[in-house]
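Novice: Dropping a prediction and its sequence here:
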Amino acid sequence: MWQEISRIGKKLVEHGLVESHFGNISVRVGNKMIITRSGCPLDEVTEGNVVEIDVDNPCSMDIIASSESIVHREIYKNTSALAIIHAHCPYAVTQSLLNDKNSLVPVDSEGKYFLDEIPVIKGDIGTEKLAYNTADALGKYKGTIVYSHGTFAAGKILDDAYITTTQIEHSCKIKYLYDMAKK
């Protein structure tokens, strides 16, 4: 499983969706999740850079897991997700800072078709508030943007979450360029 996390981590960095040491990836396996460790460079994921933790309850391994493991845990407990990607997509972060609404409506046809709208939620990094708000949004949408922090996308497999992450970033980039051209 760590090999799939590694493959997706490399793609995220290669395509500019995260800087190497920011963001995290997890996969649910039964009542456990395999998640990247805190500070793990996503383009260098190895077997030693992931940790298995319990989905239902905090455990001793949480201390070395990603600081966003609380968010991943809440998503797994409250949605049908089996894979989650949290990325610090630059245009998504920018759009969250420019947008004073609770959602972003894509202007591009693919974004409208695949995403409809993208909720913009609030909550500090690694907090219960962020965990609750993210799980709530991902119960209704494929992905969400956390104000000034990045995206969370969920799917049945990592490729689903990756596609949603790329679509959110693409739609945010198009919206940014479109809004700038209108000025």
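Specialist: That came through, no problem. Numbers count the residues shown, from 1 in each chain.

Novice: only C-alpha atoms for contact and neighbour calcs from this point on.
Specialist: OK.

Novice: Skipping adjacent residues, who's closest to I121 in space?
Specialist: V146 (4.9 Å; CA to CA, 6 or more residues apart in numbering).

Novice: Equivalent analysis for V71, please.
Specialist: Nearest residue to V71, sequence neighbours excluded (CA to CA, 6+ apart): A131, at 4.0 Å.

Novice: Against D56, how distant is that neighbour?
Specialist: Going from A131 to D56 by CA to CA, to the nearest Å gives 14 Å.

Novice: So between those two, which is more surrounded?
Specialist: A direct count of neighbours by other CA atoms under 10 Å for A131 and D56 places A131 higher, at 22 against 13.

Novice: State the helix or strand in which the more buried one lies.
Specialist: Using DSSP states H and E, A131 maps to helix 128-138.

Novice: Can you give the contact residues for that helix?
Specialist: Residues from elsewhere that reach helix 128-138 (CA atoms under 8 Å, 6 or more residues apart in numbering): 70-76, 78-79, 119, 121-124, 143-144, 146, 152-154.

Novice: Included below, for side-by-side comparison, is a second structure:
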Amino acid sequence: MTDADLREELVRAARAVKQRGLSHGTTGNVSVRAGDSIIITPTACDLATVRPEELAAVSLDGEPLTDAVPSKEAYLHAAVFRNRPEASAIVHTHSLHATAVACLAELDVQDALPALTAYYAMKVEALPVIDYCAPGDRRLADLAGSAARRHATVLLRNHGPVIASPSVATAVDVAEEIEQTAKLFLLLQGRPSAPLDDVERRRLFEATTARERKTR
């Protein structure tokens, strides 16, 4: 894809994030890998209205390459891309229910959400929790980058989910699946639930991953 194509694709994804209710105000950020650099939404932008020419570019170290000011999470995006070479896109949202889960005191930090549905199991292998750091803090980037070596999805404590994917459209879909499962999880609080067992979850995820690889 050309730089212009990547920018158009990123803008479509950014608008989808907003249209699906995964971002409010000027929260959330989206990026795509562009060779040895990253195209990313600018700081304090409304994902519903951002234009291709307003997007920023940063190096794989997170350093700005254009006059446009990148999202404060540019270093986080860069760290994830460096540690997850198969990823071509990253979506970070502050979606309501996923962020609510990230604020719970009692949380399984190895995997924040159970596989309540087959559709979640198909898209999310695990959702480990990253310790709280202020938005934009380099320590947060380091923690997310380290986790990205093993996981495509993480949940930032008191903040929201980060999804790395081979395509930006898939990353948006996974972000939406995490949000819907977080909503189910909160609705079921205090009630017995019956999530999928580990064997079925693994089977569904591996089957889906194998199908997706064949279509790339």
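Specialist: That came through fine. Everything numeric in this text was worked out from a predicted model, so none of it was measured.

Novice: TM-score for these two?
Specialist: For this chain pair, the superposition-based TM-score is 0.90 by TM-score structural alignment, normalised by the length of the first structure; 182 aligned residues with a CA RMSD of 1.9 Å.

Novice: Buried ones from the contacts of helix 128-138 of the first structure, can you make that a ChimeraX selection?
Specialist: To isolate the buried ones among these in ChimeraX, judged by 16 or more other CA atoms under 10 Å, type:
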select :70,71,72,73,74,75,76,79,119,121,122,123,143,144,146,152,153,154
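
Novice: Would you mark the buried spots in the helix ranked longest in the first structure?
Specialist: Longest helix in the first structure by number of residues, with DSSP state H as the criterion: helix 158-182. Buried residues in helix 158-182 of the first structure, counted by 16+ other CA under 10 Å: 158-162, 164-176.

Novice: Run through who's touching it.
Specialist: 4-5, 8, 12, 17, 27, 83-85, 87, 89-92, 95, 106-108, 110-111, 114-115, 118, 142-143, 151-155.

Novice: Mind checking which of those residues are in helices?
Specialist: Going by DSSP H, the helices hold E4, I5, I8, L12, P90, Y91, A92, Q95, E110, G111, F114 from the contacts of helix 158-182 of the first structure.

Novice: If you rank these by neighbours, which is first?
Specialist: Using other CA under 10 Å as the neighbour test, these are led by A92, with 32 neighbours.

Novice: residues in contact with that one?
Specialist: Neighbouring residues of A92 of the first structure by CA under 8 Å, 6+ apart: I145, G150, T151, I168, E169, C172, K173.

Novice: and L155 of the second structure, helix, strand or coil?
Specialist: Under DSSP: H, G, I helix; E, B strand; the rest coil, L155 of the second structure falls in the strand class.

Novice: In space, what's closest to it - neighbours in sequence excluded?
Specialist: That would be P161: by CA to CA, 6+ apart, it lies 4.3 Å from L155 of the second structure.

Novice: how close does the counterpart of that neighbour in the first structure get to E47 of the first structure?
Specialist: When the first structure is aligned by TM-score structural alignment, the residue opposite P161 of the second structure is T151. Distance, T151 of the first structure to E47 of the first structure, using CA to CA: 25 Å.

Novice: Looking at the two, which one has more neighbours?
Specialist: A direct count of neighbours by other CA under 10 Å for T151 of the first structure and E47 places T151 higher, at 29 against 12.

Novice: The more buried one is in contact with T144, isn't it?
Specialist: Yes. Assessed by CA atoms under 8 Å, T151 of the first structure is found in contact with T144 at 5.6 Å.

Novice: hang on, the earlier thing: where do the contact lists of A131 and D56 of the first structure overlap?
Specialist: Contacts common to A131 of the first structure and D56, judged by CA under 8 Å, 6+ apart, are R73.

Novice: Now find how far off-centre stretch 105-116 of the first structure is within its chain.
Specialist: 18 Å (CA atoms, centre = their mean, to the nearest Å).

Novice: Would you mark the buried spots in it?
Specialist: By neighbour count on 16+ other CA under 10 Å, the buried set for stretch 105-116 of the first structure is V105, P106, V107, G111, L115, D116.

Novice: Thanks a lot, catch you later.
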